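Participant: Build the 3D model from these lines:
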Amino acid sequence: MAANPNSVEARDVAYHLHSYTNARLHQEQGPLVIEKGDGIYVEDQSGKRYIEAMAGLWSVAVGFSEPRLVAAASRQMARLPYYHTFTHKAHGPVVDLAEKLVTMAPVPMSKAYFTNSGSEANDTVLKLLWYRSNAMGEPQRKKVISRHRGYHGVTIASASLTGLPNNHRSFDLPLPQVIHVGCPHYWREAQPDESEDMFATRLALELEQTILAEGPETIAAFIGEPLMGAGGVILPPKGYWEKIQAVLRKYGILLVADEVICGFGRTGQMFGSQTFAMTPDIMVFSKQLSSSYLPISAVLINDVVFEPIADESNRIGVLGHGFTGSGHPVAAAVALENINIIEERDLVAHAREVGRHLQKRLHALAGHRLTGEVRGIGLIAGIELVADRETREPWQKPGALGALVNRELQELGVISRNMADAIAFSPPLIITEGEVDIVADRLEQAMDRAASQILTPVLAASAKR
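Facilitator: The predicted structure follows:
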């Protein structure tokens, strides 16, 4: 902690409650203050530069300080800095963005609805599902099935959809309308001698049994990330989404694809739904939609979802839902320009090619004494750390080893993020193979440093015996 009470660090501790932070620990150690960013780099107030290997929070697709996004925001700010979309009002940027998203969607979609974050978007999804069920004369159809370790946000509804314990503890969550089924993490969850296909079949059977136990007529939808991000970068096993969707179709249950992390090139295709052959009824976007330069998110719905909602709004006289900033003109203009850049520079193909190099470099660490599993696709990857490769046991307690390696990596000038003991990588789509090499080299150094710290005491204890 800085001794100067007027420093940014001291004032941060004095006045600012942080997200995803131990508030008491923060009072002791204070923040890392980031002053500026450029390309794949950010710089702290001491002038130290870091490769931002998480693109902020999985989100800065085109890199930091992209001049075209700054100019797009400036132009729109000067022309129409704000307007709303209530009561039949519209403006050019929101219409343009809605048209762009609906027409570029990988499956037929009908309408776009805009919110300000992925959490708000998934909260809206739950409300629209309930609204639709009432419109269809099925008031009992209110339950949504999600998955353990899935991440869908932190509002009351979206945190309920999230399947991570720390998003529920002491918040009195989840809501009773949300049901969680198994996580599709083959390395952790498969039974002995169970193939990927057998594992996927078992998860599909679990889903069907859950639907039957709850009553198919009570289930509105199933929500899932194409691949799980904040749960530790979990790729579904082969055949998983094919089998899950077959069950959903059998019982007439809608599929919601949470593309907040996967969308706009992260997996090496424009959408994660394409990568994993999903055909959702609802798609949710945020993060890379605007490279997070401004807060914006979107919910796409198909006609099967839209038509009953439109009828119900006509019956009542209004769709009684909305946000002051929904479809904000400046955010919409930036999102449009961001998508234009992704398309013009072919960053999806770039992510696919450079992503192969990222996966290759990380898989080269599979033999490291701290490596449990390496997983990923495109420009998203995770390396799960273990203290004992045979038993897959953690060091001290779950998350301690991940936090240690993450600290060492930051000291070496790479910002990542650990989800428990999984170190995640989700760099800007503009990263080069040479820059990937720097990240991988420094990761290996960080793992070596951590290994020396956790293994030396063990060896010393063994020598005494």
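Participant: contacts and neighbour counts: CA atoms only from here.
Facilitator: Noted.
Participant: Would you mind finding the longest helix in this structure?
Facilitator: The longest helix of the chain (DSSP state H) is helix 433-464.
Participant: packing partners for it?
Facilitator: Applying 3 or more Cα pairs under 8 Å, 6 or more residues apart in numbering; DSSP states H and E, one finds that helix 433-464 makes contact with helix 347-363, helix 400-411.
Participant: run this one through as well so I can compare:
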Amino acid sequence: MEKLTFTDQQKAEFRQDALKYILPHFADNAELAKGPKIFTAGEGCYVYDIDGNRYLDTFASLLTTICGHHRPEIKAAVLEQMDHLEFFPNYVDTFTIPLIRLARKLAEIMPGELSVSFFINSGSEANETALKMARQFHVHNGQPHRYKVIARKNSYHATTLGGSSVTGLSWFREYFEPLIPGSLFAPQALREDYGGIVSDTVPRGLTSLDVMEEMIQWEGPESISAVIMDPIPGSNVGYPLPPDGYLCLLYTS
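Facilitator: Here you go, the predicted structure:
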């Protein structure tokens, strides 16, 4: 890995222009006031800033580099493909060889009947597309009234409008309300609560699945489009594990 070097004047100009021309995602003015962190290189699980300081990339650059930075075999594969075709969209009736090979490989390793892939650029777009697919499915089946989506409290699903609507974090949604109607929030299921499939947000004697079932009956089963959930909620709630069997029971019920 070749580390880039810069003069003090260049560093100052980069920092000034970063704040002048770029609006960061989830911008925090208090942090930006301390000066922007500018990264220039990566190696394995580490990244290096413009001053040469090393950081542990604990979230794999938003999960885009889970194989690590500066992997020679990945660089070689990218270069080889660039020699043939940089990009062509999978649109209407067009495909590419790498796309077909990837889809075939995914079909081999995915469980059950999961064998068809719809390729998207990000998790937010994936969840947004899933919500649209669920809506489209019911519309084509003559049930346009099935538009409500059940998510779980404290869940995170996307920064897009639809994904934000089903994200179970009130502080995350409040800046953009009113959002898309029909979003319902059931309690989480926590493994340690009472030794069963229950939650700290449901009455004693009921399980979180009971509450979800009551919610469906109250809203009307004929109005429910889908259930969206993260099997293990993220860092915003400490990665709580659901009890054994929860996902299977949720699916079958």
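Participant: what's the TM-score for these two chains?
Facilitator: Put the two chains on top of each other and the TM-score (TM-score structural alignment, normalised by the length of structure 2) is 0.86; 239 aligned residues with a Cα RMSD of 2.2 Å.
Participant: export the helices and strands packed on helix 433-464 of structure 1 to CSV and tack on distance to Leu97 of structure 1 and mean neighbour count?
Facilitator: Output for these, formatted as CSV (distance: least, Cα to Cα, whole Å; neighbours: other Cα atoms under 10 Å):
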stretch, distance to Leu97 of structure 1, mean neighbour count
helix 347-363, 19, 21
helix 400-411, 37, 21
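Participant: can you redo those helices as JSON lines with distance to Asn167 of structure 1?
Facilitator: Formatted as JSON lines, those follow (distance: least, Cα to Cα, whole Å):
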{"stretch": "helix 347-363", "distance to Asn167 of structure 1": "29"}
{"stretch": "helix 400-411", "distance to Asn167 of structure 1": "19"}
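Participant: With respect to Lys464 of structure 1, which of these lies nearest?
Facilitator: The minimum distance between Lys464 of structure 1 and these falls on helix 400-411, with 24.7 Å, by Cα to Cα.
Participant: which residues in structure 2 does the closest one match up with?
Facilitator: Aligned by TM-score structural alignment, helix 400-411 of structure 1 falls on no residue of structure 2.
Participant: likewise stretch 163-170 of structure 1?
Facilitator: Mapped onto structure 2 using TM-score structural alignment, stretch 163-170 of structure 1 spans residues 168-175.
Participant: what distance separates that stretch from the centre of its chain?
Facilitator: Centroid separation for stretch 168-175 of structure 2 versus its chain: 16 Å, with Cα atoms, centre = their mean, to the nearest Å.
Participant: buried residues in that stretch?
Facilitator: 168-169, 173 (16 or more other Cα atoms under 10 Å).
Participant: give me the number of residues near Leu63 of structure 2?
Facilitator: Residues within reach of Leu63 of structure 2, counting by other Cα atoms under 10 Å, total 13.
Participant: State the distance from it to Tyr55 of structure 2.
Facilitator: Separation of Leu63 of structure 2 from Tyr55 of structure 2 (Cα to Cα, to the nearest Å): 16 Å.
Participant: What of Gln143 of structure 2?
Facilitator: As defined by Cα to Cα, Gln143 of structure 2 lies at a distance of 52 Å from Tyr55 of structure 2.
Participant: all helices for structure 2, in order.
Facilitator: For structure 2, the helices defined by DSSP H cover 8-21, 29-32, 60-63, 72-82, 97-109, 123-140, 161-165, 170-173, 208-219, 246-252.
Participant: and the ones you listed as JSON lines, adding distance to Tyr147 of structure 2?
Facilitator: Listed next are the helices of structure 2 as JSON lines, based on distance: least, Cα to Cα, whole Å:
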{"stretch": "helix 8-21", "distance to Tyr147 of structure 2": "40"}
{"stretch": "helix 29-32", "distance to Tyr147 of structure 2": "38"}
{"stretch": "helix 60-63", "distance to Tyr147 of structure 2": "30"}
{"stretch": "helix 72-82", "distance to Tyr147 of structure 2": "41"}
{"stretch": "helix 97-109", "distance to Tyr147 of structure 2": "29"}
{"stretch": "helix 123-140", "distance to Tyr147 of structure 2": "6"}
{"stretch": "helix 161-165", "distance to Tyr147 of structure 2": "12"}
{"stretch": "helix 170-173", "distance to Tyr147 of structure 2": "19"}
{"stretch": "helix 208-219", "distance to Tyr147 of structure 2": "11"}
{"stretch": "helix 246-252", "distance to Tyr147 of structure 2": "19"}
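Participant: Any idea which of those gets closest to Ser199 of structure 2?
Facilitator: Using Cα to Cα, these put helix 208-219 closest to Ser199 of structure 2, at 5.9 Å.
Participant: Name the residues of the closest one that are buried.
Facilitator: 208-209, 211-212, 215-216.
Participant: how far is stretch 72-89 of structure 2 from where the chain is centred?
Facilitator: Computed by Cα atoms, centre = their mean, the chain-centroid distance of stretch 72-89 of structure 2 equals 25 Å.
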